[in-house]
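*Asks:* Quick one: sequence and predicted model below, then my questions.
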Amino acid sequence: MKRSFYEFLMTLRNADSTEPEAEFAANAHRDQSFPKQETDYERISNYLELNAGYLPSMTIFDEAYQKYQDTDRK
């Protein structure tokens, strides 16, 4: 079964890092409404655009989602 984007994103959490993806992961972890079971790009993107003031740029999400897709293909 394919893991959700959230499950993948949690692998990028790193409390000692100031990298944008690590900060995105940490903030998503604190976001109680984040769609934790979702795998669809459009649904996650729409959620983030409307609800994630903690994400300074959607490019961060786009890059993380691409990594998510790449790891799923392996």
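*Replies:* Ah, there it is. Please read all numbers here as calculations on a predicted model, not as lab measurements.
*Asks:* Going by C-alpha atoms from here, please, whenever you check contacts or count neighbours.
*Replies:* OK.
*Asks:* mind listing what S57 touches?
*Replies:* Taking Cα atoms under 8 Å, 6 or more residues apart in numbering, we find S57 in contact with no residue.
*Asks:* let's bring in a second one:
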Amino acid sequence: MAYRESFYRFLMTQRDPDSTDEVAQFANNAQHDQTFPKQAQDYEEISDYLELNAGYLPSMSIFDHAYQLYLDKMNY
């Protein structure tokens, strides 16, 4: 199986402090989340974490969109 970068690593490429884009804002906030599962690739693992711990994420649909961008980039 080919190497696939973690979702967090992908998400960090989406950061832009000057953007109003929801995914960019998610990335900006996740950067400061010390307990974010930084090695995770699995949707369920990350989703469960965010639902319980990410008060900075106003809607899980933002995560869903970001995760789809991640899958598209990883060609999965």
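*Replies:* Perfect, thanks for sending it. Given the structure is predicted, the values throughout are model-derived calculations rather than measurements.
*Asks:* what's the burial count for the aligned residue in the second structure for Y41 of the first structure?
*Replies:* Aligned by TM-score structural alignment, Y41 of the first structure pairs with Y43 of the second structure. Other residues near Y43 of the second structure come to 14 when the count uses other Cα atoms under 10 Å.
*Asks:* separation between Y43 of the second structure and D64 of the second structure?
*Replies:* 9 Å (Cα to Cα, to the nearest Å).
*Asks:* ok, now P17 of the second structure?
*Replies:* Taken as Cα to Cα, the span from P17 of the second structure to D64 of the second structure is 21 Å.
*Asks:* counterpart of F10 of the second structure in the first structure?
*Replies:* By TM-score structural alignment, F10 of the second structure lines up with F8.
*Asks:* in the helix or strand encompassing its match, what's buried?
*Replies:* Element membership of F8 of the first structure [criterion: DSSP states H and E] is helix 5-10. Residues F5, Y6, E7, F8, L9 are the ones in helix 5-10 of the first structure that count as buried (16 or more other Cα atoms under 10 Å).
*Asks:* elements contacting the very next helix or strand once past it?
*Replies:* Using DSSP H and E, the helix or strand that follows helix 5-10 of the first structure towards the C-terminus is helix 20-30. Contacts defined by 3 or more Cα pairs under 8 Å, 6 or more residues apart in numbering; DSSP states H and E place helix 20-30 of the first structure against helix 5-10, helix 58-72.
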